[in-house]
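>>> Build me a structure from this.
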Amino acid sequence: MGNRFVVKAALTSIALAATVSGTAVAQPGGIGPEEINGRPNLSGVWQAMNTANWNLEAHSAEALDEFWELGSLAAIPAGKSVVVEGTIPYNDEGLAQREENRAGWPEADPETVCYLPGIPRANYMPYPFQILQTESDILFVYSYASANRLVEMDEELVAPVDTWMGQSNGDWDGDVLVIETHAMNGKPWLDRAGNHMSRNAIVTERLELVTPDHIMYEATISDPTVFTDDWTIRMPLYRNIEENAQILEHKCVPHVENLLYSDLIGLE
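I've put the predicted structure just below:
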């Protein structure tokens, strides 16, 4: 128990250091040992290279008429579907909510006002994130909004309250890291296209190190409140192989204070 407390405290200190300094600690000497306790070492700086944060489903390039003055800077880039089944199996109510969300973008998207992205969206936003793996727990440190999450590997915890990032419990299936996240508050979107889930969602992630510099990432979403069936996204994550790779803090709250507090500071 004492050693476990020390490890958790150390991991928390690393996360806080990333928040304060604007960087996460780079691994000394590169990526470190190939294995930890006989399991693949996933430690490193990783990033998705796709358009999933725009839309998990297949989509064509599209101009945003309301931002015409920005030209191509504000255009939606085309992208392939990362949904294994091709499309998301919404029920009628879930689809109606997706369309309402989509019509309200960008104002309605939690990303616009720097709310925490939730899981799985945190892993395919257009920013790098860092995995710090120890002999006991695993810490994810995200650039966006200074977010982080600690994956409990020794015991399965039940969250006392719902939060934006939920409670993550992990285990190993052979050499594949499996993480189950529950107790999210139902507010995070899955992308900028308004795809969503409810507070009843359970997200099961699978991370497999397929080469030293590539993780195959899967996330299966189970939420009968919104969907007619479970469904899965799949994509590769790429390691930043730059020497002393770091993540830089994207502390976005100062950028959106006028949006968050317009009624308090007299803005219309």
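
>>> contacts and neighbour counts: CA atoms only from here.
Noted.

>>> mind checking the SS state of Ser13?
State at Ser13, reduced to three classes by DSSP: H, G, I helix; E, B strand; the rest coil: helix.

>>> and what of Val178?
Secondary structure, three-state DSSP: Val178 is strand.

>>> dump the residue contacts of the residue lying closest to it once chain neighbours are set aside.
Of all residues not flanking Val178 in the chain, Arg206 sits nearest, at 4.6 Å (C-alpha to C-alpha, 6 or more residues apart in numbering). Arg206 makes contact with Val176, Leu177, Val178, Ile179, Met216, Tyr217, Glu218, Ala219, according to C-alpha atoms under 8 Å, 6 or more residues apart in numbering.

>>> Here is a second sequence; please produce its structure as well for comparison:
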Amino acid sequence: MTKLLRLVGFVFFITGTVSAQTPLTEHGQPDLQGVWNFATNIPMERPAAFADRAYLTEEDIAALATRTEAGLQALNDAGANGYNTFWLEMGSASDNRTSLITYPENGRLPAIREGAPSINGGLGPDIDGERPVRFIVGGIGKDGPEDRGLSERCLVGFNAGPPFTPNLYNNNVQIFQSRDSVVIMAEMVHTVRIVPLDGRAPLDPGIEQWSGSSRGYWDGETLVVETRNFNGMTQSFSAYGTSEDKLLTERFTRTDARTLEYEFTVDDPSTFTDKFTAMIPMAKVDGLLYEYACHEGNYGMTNLLRGARMEEQRAAEGTQ
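Okay, here's the model as predicted:
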């Protein structure tokens, strides 16, 4: 009887192990294909109040939920929310981490190099700056399209990077695979990276692109993607530096049927005093990734500039 129980236990162990393995493509590679959502309510950097604490306690979570609910209710009661705030994708925390950044251990970005540029447009009033604008969101004026941020000009999305960084909405990416390449398509602004897996050499350093040049390989069940040759017309990360010297290493690991662990490391000695790493869980989406038509039917830029001209005309006529 003891031998029979041992045999049954052994068979159960083997069966459970096999069923838990990462599914494979027809080429025998880990199957990462599908649409994945990287929205989360975990901040990129650890709030100072949590100091060296990497995880929230149950009491922290309860208090945070209470404050968040109260704040949202106050906005709703005051009618302060926009009519279409239901589009905002707040995400959820799959664990209790206090920051997406896992290195440095304090959960915060490394110090910025002296002399590295720092400019952040944001959603507030226009700021001082030079044309053409190289930050993602916001602007320096309304004299022409080049006064507006890169995302307003539909050149890059404000969460597509690379690397992917959770933001207000459209936090989706679709992955396609063949034997010798992987295609990574961000929903916004339908940015596509074709990542060769055949060991070919990187592009010549003189060939630069908005999303850089990517090369990939398999490290066990993890897809590793190294990207360089950024064009320097975007910031290195967040509001800091420029991207021209940045080396980005991304790691995609399927941890279960519904979860893809996405980890990235930014190594940019021209901007930061150290490299840093962040980990973002991606959740499987049972649906399609539809076109993000940033330009077609989008009259926002035209109306923004036309409105500025009308204000100037009224001011000149003394009718404002």
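
>>> Assuming the best superposition, what's their TM-score?
With the length set by TM-score structural alignment, normalised by the length of structure 1, the two chains reach a TM-score of 0.68; 222 aligned residues with a C-alpha RMSD of 3.6 Å.

>>> Wait, a strand at the residue nearest to Val178 of structure 1?
Yes. Residue state for Arg206 of structure 1 (three-state DSSP) corresponds to a strand.

>>> any idea how far the aligned partner of it in structure 2 lies from Leu304 of structure 2?
Matched to structure 2 by TM-score structural alignment, Arg206 of structure 1 sits across from Arg251. According to C-alpha to C-alpha, to the nearest Å, Arg251 of structure 2 stands 40 Å off from Leu304 of structure 2.

>>> what's the answer for Leu247 of structure 2, then?
Counting by C-alpha to C-alpha, the gap from Leu247 of structure 2 to Leu304 of structure 2 is 36 Å.

>>> So between the two, which is more surrounded?
Here Leu247 of structure 2 and Leu304 are compared on neighbour count by other C-alpha atoms under 10 Å; more neighbours surround Leu247, at 20 against 14.

>>> Taking structure 2 as the reference, give the residue range stretch 4-13 of structure 1 aligns to.
Going by TM-score structural alignment, stretch 4-13 of structure 1 sits over no part of structure 2.

>>> next one: that stretch to chain centre, how far?
22 Å (C-alpha atoms, centre = their mean, to the nearest Å).

>>> Could I get the buried residue list for it?
Buried residues in stretch 4-13 of structure 1, counted by 16 or more other C-alpha atoms under 10 Å: Val7, Lys8, Leu11, Thr12.

>>> Not counting its own residues, what contacts the host helix or strand of Leu95 of structure 1?
Secondary structure from DSSP states H and E places Leu95 of structure 1 in helix 92-103. Residues from elsewhere that reach helix 92-103 of structure 1 (C-alpha under 8 Å, 6+ apart): Ala108, Asp109, Arg192, Ala193, Gly194, Asn195, His196, Thr225, Val226, Phe227.

>>> ok, now stretch 172-184 of structure 2?
Residues outside stretch 172-184 of structure 2 that contact it (C-alpha under 8 Å, 6+ apart): 27, 29, 31-39, 185-188, 192-198, 289.

>>> do the same with stretch 192-199 of structure 2
Applying C-alpha under 8 Å, 6+ apart, the contact partners of stretch 192-199 of structure 2 are 179-186, 211, 214-217, 225.

>>> Can you name the two of these that sit furthest apart?
Distance extremes for these: the farthest pair is Arg179 and Ser211 at 22.7 Å, using C-alpha to C-alpha.

>>> In terms of neighbours, single out the busier of the two.
Counting neighbours by other C-alpha under 10 Å for Arg179 of structure 2 and for Ser211 shows that Ser211 has the greater number, 21 against 13.

>>> Which residue ranges of the stretch 151-268 of structure 1 form helices?
257-260, 262-265 (DSSP state H, counting those that start in this stretch).

>>> ok, now how distant is Asp267 of structure 2 from Phe276 of structure 2?
In terms of C-alpha to C-alpha, Asp267 of structure 2 sits 7 Å off from Phe276 of structure 2.

>>> Report the contact partners of the closest residue to Trp189 of structure 1 other than its chain neighbours.
Among residues not flanking Trp189 of structure 1 along the chain, His196 sits closest, at 4.7 Å (C-alpha to C-alpha, 6+ apart). Applying C-alpha under 8 Å, 6+ apart, we find His196 of structure 1 in contact with Arg98, Pro188, Trp189, Leu190.

>>> who wins for most neighbours among the residues you listed?
Pro188 leads the contacts of His196 of structure 1 on contacts (other C-alpha under 10 Å) with 27 neighbours.

>>> Surely that residue and Gly118 touch.
Yes. Between Pro188 of structure 1 and Gly118 there is a contact under C-alpha atoms under 8 Å: 5.6 Å.

>>> Common neighbours of those two, please.
The contact lists of Pro188 of structure 1 and Gly118 share Trp164, where a contact means C-alpha under 8 Å, 6+ apart.

>>> Alignment lookup: Leu203 of structure 2 to structure 1.
Match for Leu203 of structure 2 (TM-score structural alignment): Val158.

>>> try Phe230 of structure 2
Superposed on structure 1 with TM-score structural alignment, Phe230 of structure 2 falls opposite Met184.

>>> With adjacent residues omitted, what lies nearest to that match?
Gly166 (4.2 Å).

>>> and the longest helix for structure 2?
Criterion DSSP state H: the longest helix present in structure 2 is helix 58-78.

>>> what does that helix rub up against?
Asn81.

>>> so how far is that helix from its chain's centroid?
25 Å.

>>> Might you report the residue contacts of the residue nearest to Glu180 of structure 1 when sequence neighbours are not counted?
In space, and not counting its chain neighbours, Glu180 of structure 1 is closest to Thr204: 4.4 Å by C-alpha to C-alpha, 6+ apart. By C-alpha under 8 Å, 6+ apart, the contact set of Thr204 of structure 1 is Val178, Ile179, Glu180, Thr181, Ala219, Thr220, Ile221.
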